[in-house]
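[1] return atomic coordinates for the entry below.
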Amino acid sequence: MTTLRDAAMNSKAWPFEEARRVLKRYEKKAPEKGHVLFETGYGPSGLPHIGTFGEVQRTTMIRRAFEIISDIPTRLLCFSDDMDGMRKVPDNVPDGDMLREHLQRPLTAVPDPFGEYPSFGDHNNAMLRRFLDTFGFDYEFASATEYYKAGKFDHMLMMCCERYDAIMEIMLASLREERQQTYSCFLPIHPRRGGFSMCR
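    You can find the predicted model right below:
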């Protein structure tokens, strides 16, 4: 292992270079939670594809490189942004007319056009997990919808409310003038229609 670790510490391959950057954060002290969390995000607005695979694969490559150069345990979280609003109807799914009626609604509030799961978001999440399991990825899955409903984001949302002006100052500086007019760091769901506000 020492020879492999020595080689990894000197490797010019990008996963090892990224892993060394992560390790540098813990030179003085191991993470308080007892592990390093690697995370990859996924927007289930359409069926999983090779780009989705690439996101998880790249993160896994860095994680594996980190495990060679460090004894700190790791976890990989594959996070689904399934609370995002459906902005357009994918071309490769059935019943597009039905889906068009649900534009701007959270993906987990849009009916599944395949009729297999409670929602379109749930269908795509299941396909993603099947996809990743087929290739033997070691990961934990998380759903934004479940996190929001369980209150896991409440503390950070309150902090964003308290620091709204500072956040907006940073964000607006990064946007074009037209986008600045409608941007908000909050996107509430309409209590009756169930969809997001169009001003995002």
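[2] from now on I want contacts and neighbour counts done on CA atoms only, so please keep to that.
    Noted.
[3] and the residue nearest in space to the middle of the chain, how far from Val22?
    Residue closest to the mean C-alpha point of the chain, counted by Cα atoms, centre = their mean, is Gly41 at 2.2 Å. Distance, Gly41 to Val22, using Cα to Cα, to the nearest Å: 18 Å.
[4] before we move on, back to that, just to be sure, the residue nearest to the centre of the chain is in a helix?
    No: going by DSSP: H, G, I helix; E, B strand; the rest coil, the assignment for Gly41 is strand, not a helix.
[5] tell me if I'm right that it and Asp81 touch.
    Yes: with contact defined as Cα atoms under 8 Å, Gly41 counts as touching Asp81 (7.0 Å).
[6] pull out the buried positions in the strand or helix carrying Tyr147.
    Taking DSSP states H and E as the definition, one finds Tyr147 inside helix 144-150. Across helix 144-150, burial judged by 16 or more other Cα atoms under 10 Å covers 144-145.
[7] could you point out which element follows it?
    As assigned by DSSP H and E, the chain's next helix or strand after helix 144-150 is helix 154-162.
[8] could you also give me the structure for this second sequence? I'd like to compare it with the first:
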Amino acid sequence: MVTAILLDCGVLLLVERGGPRSLSRPIIGRGTWLDRVAHRLIEREKRLGRSLDLLLTESGIAASGIPHIGNLSDPARAYGVTLAIRGLGYNSEMILFADDMDGLRSVPQGLPKELEEYLLKPVSRIPDPYGCHTSYADHMVSMMTEPLDRIGIEYKLYNAHEVYGSGRLAGIAAEILSNSERVGEAIKTLVGQEKFTEQLPYYPVCDSCSRIYTAKAVEYDREKRRVRYVCSDIEIKKRLHRGCG
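    Okay, here's the model as predicted:
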């Protein structure tokens, strides 16, 4: 037999009796995994002594290619957690971060081949091939945000090129670069990628050719907060791209 007990804190407790041992399991919110994630997030913020006035969730969206149905899953999950946080009585918003400083690695199928001349350049600096948006990136981002708007997902949109250009992340970037060896080892441990144990975890944009992945960051001056890089050859998707030196 299962007995439901409503605790003073608003948590529904289910107690199973009659078996070899009693089993109790708290039901948080509506009892979904989203509610459990929201509860853990709130409890973590309490332990850290941080403000609970506004709890943010975040979803990244790519701006380098045409969105597909799978691209919806990340913002849908993040917004689900936001709704669960609100359901537990706290204010929450979702940030949608458009990665429009990514380089164009290849021309997506169906888009004009003329885009070849912009390969490896940040997509926020590439013209919109259809001429209806300010850039290639804005066009792709709009193809993602319009469906989100139609299904009622609420978000605050941030574009990478604007955030980086404002200097808002300069302090964080400096901290990462100052601890580049630890960061490189952490990335290697977490995802098995060794690249950043050999170069700095930073993608400069080459001043000469305006490409991003050919520019390899090799040295960081902490006092001046400047990165030295070399624009060298790189192979991406079985295609060799020449650096400019």
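[9] ok, back up a step: the aligned residue in structure 2 for the residue nearest to the centre of structure 1 and Tyr229 of structure 2, how far apart?
    In structure 2, Gly41 of structure 1 lines up with Gly60, judged by TM-score structural alignment. With distances taken as Cα to Cα, Gly60 of structure 2 is found 27 Å from Tyr229 of structure 2.
[10] before we move on, what about Tyr155 of structure 2?
    Here the criterion is Cα to Cα. By it, Tyr155 of structure 2 lies 36 Å from Tyr229 of structure 2.
[11] now swap in Glu114 of structure 2 and tell me
    Glu114 of structure 2 is 29 Å from Tyr229 of structure 2, by Cα to Cα.
[12] re the thing from before, shouldn't the match of Gly41 of structure 1 be in contact with Tyr79?
    No: if you go by Cα under 8 Å, Gly60 of structure 2 and Tyr79 don't touch, sitting 12.0 Å apart.
[13] where exactly do the strands run in structure 1?
    For structure 1, strands defined by DSSP state E occupy the ranges 36-42, 74-80, 140-143.
[14] comparing those strands, which comes out most buried?
    strand 74-80 (a mean of 19; mean count of other Cα atoms under 10 Å).
[15] tell me the average deviation of that one from structure 2 after fitting.
    Taken over the aligned residues, the distance from strand 74-80 of structure 1 to structure 2 averages 0.6 Å (mean Cα distance after the TM-score superposition for structure 1).
[16] just give me the match in structure 1 for Leu34 of structure 2.
    By TM-score structural alignment, Leu34 of structure 2 lines up with Pro15.
[17] list the contacts for that match?
    By Cα atoms under 8 Å, 6 or more residues apart in numbering, the residues touching Pro15 of structure 1 are 58, 61-62, 65.
[18] contact partners for the closest residue to the residue nearest to the centre of structure 1 other than its chain neighbours?
    Of all residues not flanking Gly41 of structure 1 in the chain, Phe79 sits nearest, at 4.8 Å (Cα to Cα, 6 or more residues apart in numbering). Residues near Phe79 of structure 1 by Cα under 8 Å, 6+ apart: 39-42, 141-144.
[19] Phe79 of structure 1 pairs with which position in structure 2?
    Per TM-score structural alignment, Phe79 of structure 1 is aligned with Phe97.
[20] corresponding residue for Asp112 of structure 1 in structure 2?
    In structure 2, the residue matched to Asp112 of structure 1 (TM-score structural alignment) is Asp128.
[21] what ranges do the helices span in structure 2?
    Along structure 2, the segments classed as helices by DSSP state H run 33-48, 73-87, 136-150, 160-165, 170-178, 180-191.
[22] how far off centre is the fourth one?
    By that I understand helix 160-165 of structure 2. Put simply, helix 160-165 of structure 2 sits 14 Å off its chain's centre (Cα atoms, centre = their mean, to the nearest Å).
[23] which part of structure 1 lines up with it?
    So helix 160-165 of structure 2 sits over residues 144-149 in structure 1, by TM-score structural alignment.
[24] how close does the matching stretch sit to structure 2?
    Once fitted to structure 2, stretch 144-149 of structure 1 is off its aligned match by 0.5 Å on average (mean Cα distance after the TM-score superposition for structure 1).
[25] next, count neighbours for Gly115 of structure 1.
    Here the number of neighbours of Gly115 of structure 1 (other Cα atoms under 10 Å) works out to 10.
[26] that one and Asn92 of structure 1, how far apart?
    15 Å.
[27] mind listing what Tyr213 of structure 2 touches?
    Contact analysis of Tyr213 of structure 2 by Cα under 8 Å, 6+ apart lists 103, 120, 203-205, 234.
[28] quick one: map it onto structure 1.
    The alignment partner of Tyr213 of structure 2 in structure 1, by TM-score structural alignment, is Ser197.
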